[in-house]
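Colleague: Sequence first, predicted model second:
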Amino acid sequence: MKPPMHDDDVLNQAAIWQARLSSDQLTTEQQSKFDIWLNHSEAHLYAWQEINTFWSQLECLSDVDISFIDDFADVIPLPIDNIETPSIQPIHTQIKKTAFLTGRNFSRSLLGMAASMLLMFSVFYTHIPQYFADYHTAPGELRTLVLSDGSQIMLNSDTTLSVDFTQAQRNINLHQGEAYFAVAADNTRPFVVKTTAGQVRALGTEFDIKNRDERVLVTVFEHAVSVSLNTGEVMSHLPQGQQLGFTESSFSKPGAANLARTQSWRKQRIIFQDKPLAEVVAELSHYRAGSIIILDSKTKALSVTGVFDTKDTNIALATIEQTLPVTMTKITEKLVFISAQ
């Protein structure tokens, strides 16, 4: 049985001591205080071991393992006035040139700063759409809207959506996230949901759309929908019980949907069967603030099967740690690293 995940305060203390000890300005008095702290309890000793194991594994990361950092290179900031832009190298460049090059010496203090900057960029970038949307749900929040025509929309966690009803058409823009639609009948005004890859038009009453990353997934619970890609290609009829994935330029092959699994989020559950850990972590990340980062490629491919409660993702992470050969390192509640044992 593995030991439980640590108290954040103890891990934070260990991380602070790790940064101090790596400094060129370390004093004899500070070294003595560290020795007292380290021997204070087994919890301190174990937390210190975890922090050092974490840094040791960072030394072994390849360029492939940290390629996700490039995603932050082209983030466009919001036009907020009175913000001074420091004239320094982008943080992703600093990280790749120093901290993560295998076999090179690196500054652990810089890595700590880089982790903090990564967290800041990830939180900032993923919340850009909410500033322009009519409705937004925070991580872990569900929300039901009743529209002026009587239609209902249930928003999943971490979802942004806008509504634009005109006399000719009922338009919904699902900027990101997932939503379940129960559409009121109105033959004079089509009900159309716009996503990043195309549009879904209701030909009946109930359907689910998941719009995350570049791929959109639509599942029909009652009647049918039609789907048109941004390139103009159209699938005119997707019937009840079917599921379809699509990007801006192509459709996947429609197939029978597992309706219970698809709508499990509405009961604050998510279900996985033989899914890679990377996919599971990506889904869990929508139900908690901050970031969960897997540190090596092999760990990303580990298979996961389970039912997780979205109300407390810490339980899900603890379950994963207990059942897979991985170690969770919580820097804070908003930054978790997963590494191989």
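Modeller: Looks like it came in fine.

Colleague: contacts and neighbour counts: CA atoms only from here.
Modeller: Will do.

Colleague: quick one: the helices in the stretch 201-341 of the chain?
Modeller: Under the criterion DSSP state H, counting those that start in this stretch, the stretch 201-341 of the chain carries helices at the ranges 259-262, 277-284, 297-300, 313-323.

Colleague: Columns distance to D35 and mean neighbour count on top of those helices, output as a markdown table?
Modeller: As requested, the helices of the stretch 201-341 of the chain are exported to a markdown table (distance: least, Cα to Cα, whole Å; neighbours: other Cα atoms under 10 Å):
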| stretch | distance to D35 | mean neighbour count |
| --- | --- | --- |
| helix 259-262 | 52 | 14 |
| helix 277-284 | 37 | 18 |
| helix 297-300 | 34 | 17 |
| helix 313-323 | 30 | 16 |
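
Colleague: okay, those in a markdown table with distance to P86 next?
Modeller: Formatted as a markdown table, these follow (distance: least, Cα to Cα, whole Å):
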| stretch | distance to P86 |
| --- | --- |
| helix 259-262 | 45 |
| helix 277-284 | 32 |
| helix 297-300 | 34 |
| helix 313-323 | 36 |
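
Colleague: Figure out which of those helices is closest to I36.
Modeller: Closest to I36 of the helices of the stretch 201-341 of the chain, according to Cα to Cα: helix 313-323, at 30.0 Å.

Colleague: And the closest one, what does it pack against?
Modeller: Judged by 3 or more Cα pairs under 8 Å, 6 or more residues apart in numbering; DSSP states H and E, helix 313-323 is in contact with strand 303-309, strand 326-332.

Colleague: Can you say which of those strands is packed in most?
Modeller: Greatest average neighbour count among those goes to strand 326-332 (a mean of 20), per mean count of other Cα atoms under 10 Å.

Colleague: Included below, for side-by-side comparison, is a second structure:
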Amino acid sequence: MVDDRACGPMPDNGFQHPDPVSDAALDWFVHLQEAPQDRKLREQFQIWLDSDPRHAAAFAKLEAMWTLPELDIASARLAARLDETPKARVVPARRQVRRTGKWTKRLAALAAVMMVAIGIRSYPALMLRWNADHLTATGAQGEFVLPDGSRLMLNTASAVALDFEGQNRSVTLLQGEAFFDVVPDPARPFRVAGAFGDVEVKGTAFSVRTGAEDTVILERGRVEVSRQGDDAGHATLSPGEKVEVSAAGLSPVTGIDAESALAWRTGWVTFQEKPLADVLADLGRYYEGRILTLDGSIGRVRVSGNYRLADPEGAIRSLAEAAGVKVTRLPGGIIILR
């Protein structure tokens, strides 16, 4: 196999990306910025570009990244550290740059800025993995035994952090939905923190889902739900009841079919006379692609059903057919309803 690094222009000894294709793309990008009118350089670049589909893909990704607004912020910070003008990018775009003795620094800075830009986009996912003790991927579920013997089940794309040090029995729901079957211990309350609310129990079975608000559903036992930072706002749930907690406060406690609402634990999703938009939003949590609706009236159609979560795309297609909606699937898992 040809060394991709050797196929590109050779700068001074500077930053080298672990991926040789990306490394060569960075080299070409900087050299073309330096000499945009160099016909021979352009011809050599075209030869490199045409020699392997990976080259064109890597270079296109680099060009797209160059337009990200996050790159301006990152490059300004990096330029300040390198004692360069923070008002300009390390290698200014769309104008010629003189080659100086700082060429190695410039190439390293460009590569570093690109990596920072990528990091900004992936930062939430990276931090989630860093903070989570247990997590699941999209479409997956997981069951775990907690240090006190309580059982935890995580729904799709969910994550929790645990604190069982000393007398603590505390779980923070970082993302998604979780079901807890708590071992009774009157001396050690079991607490779950969502984005807006806190749940405290002695021993019971309940679920918490976080998002635009926290939704707490009680299957059995009893739970106390409060809004974080608000000692006055709290609610007590009995089996078959739910409450939602948002930045504005607690909703009224309402009854719910807990068996249907928690059917995801057995791999099913169940709904009765529910707007299609709400059903698609729920199924979208289990689907790795994207669902786009071109006609707003589609979402108002009410549907009922009982579907396996193992095949969310099949469920979406079945629902669309029942609602008289046309389905188009694009590469990358994009489903368009019209």
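Modeller: Perfect, I can see it now. Predicted model only: the values in this text are computed from it and were never measured.

Colleague: thinking again about what came up before, between the helices and strands packed on helix 313-323 of structure 1, which gets nearest to W48 of structure 1?
Modeller: The minimum distance between W48 of structure 1 and those falls on strand 326-332, with 11.3 Å, by Cα to Cα.

Colleague: Would you mind getting the angle between that closest one and helix 313-323?
Modeller: Taking axes from the mean of the first three to the mean of the last three Cα atoms, to 10 degrees, one finds strand 326-332 of structure 1 and helix 313-323 inclined to each other by 150 degrees.

Colleague: Geometric centre of structure 2: which residue is closest?
Modeller: A125 (5.5 Å; Cα atoms, centre = their mean).

Colleague: out of the helices and strands packed on helix 313-323 of structure 1, which comes closest to L284 of structure 1?
Modeller: When those are ranked by proximity to L284 of structure 1 (Cα to Cα), strand 303-309 comes first, at 9.0 Å.

Colleague: what's the matching range in structure 2 for that closest one?
Modeller: Mapped onto structure 2 using TM-score structural alignment, strand 303-309 of structure 1 covers residues 302-308.

Colleague: Please apply the same query to stretch 28-37 of structure 1.
Modeller: The aligned range for stretch 28-37 of structure 1 in structure 2 is empty, by TM-score structural alignment.

Colleague: For that stretch, buried residues please.
Modeller: Using 16 or more other Cα atoms under 10 Å as the test for burial, stretch 28-37 of structure 1 gives F34.

Colleague: any residues touching that stretch, and which ones?
Modeller: Identification of contacts with stretch 28-37 of structure 1 by Cα atoms under 8 Å, 6 or more residues apart in numbering yields W17, L21, H44.

Colleague: Looking at the residues you listed, spot the one nearest T166 of structure 1.
Modeller: Using Cα to Cα, W17 comes nearest to T166 of structure 1 of the contacts of stretch 28-37 of structure 1, at 59.8 Å.

Colleague: how close does the closest residue in space to the closest one that isn't next to it in sequence get to Y46 of structure 1?
Modeller: Leaving out its chain neighbours, the residue that sits closest to W17 of structure 1 by Cα to Cα, 6 or more residues apart in numbering is F34, at 7.0 Å. According to Cα to Cα, to the nearest Å, F34 of structure 1 stands 14 Å off from Y46 of structure 1.

Colleague: Likewise for I292 of structure 1?
Modeller: Applying Cα to Cα, the value for I292 of structure 1 to Y46 of structure 1 is 22 Å.

Colleague: Same check on P129 of structure 1?
Modeller: Distance of P129 of structure 1 to Y46 of structure 1, given as Cα to Cα: 41 Å.

Colleague: What of T137 of structure 1?
Modeller: On the measure of Cα to Cα, T137 of structure 1 and Y46 of structure 1 end up 37 Å apart.

Colleague: check contacts around A278 of structure 1.
Modeller: Contacts of A278 of structure 1 by Cα under 8 Å, 6+ apart are I294, K300, A301.
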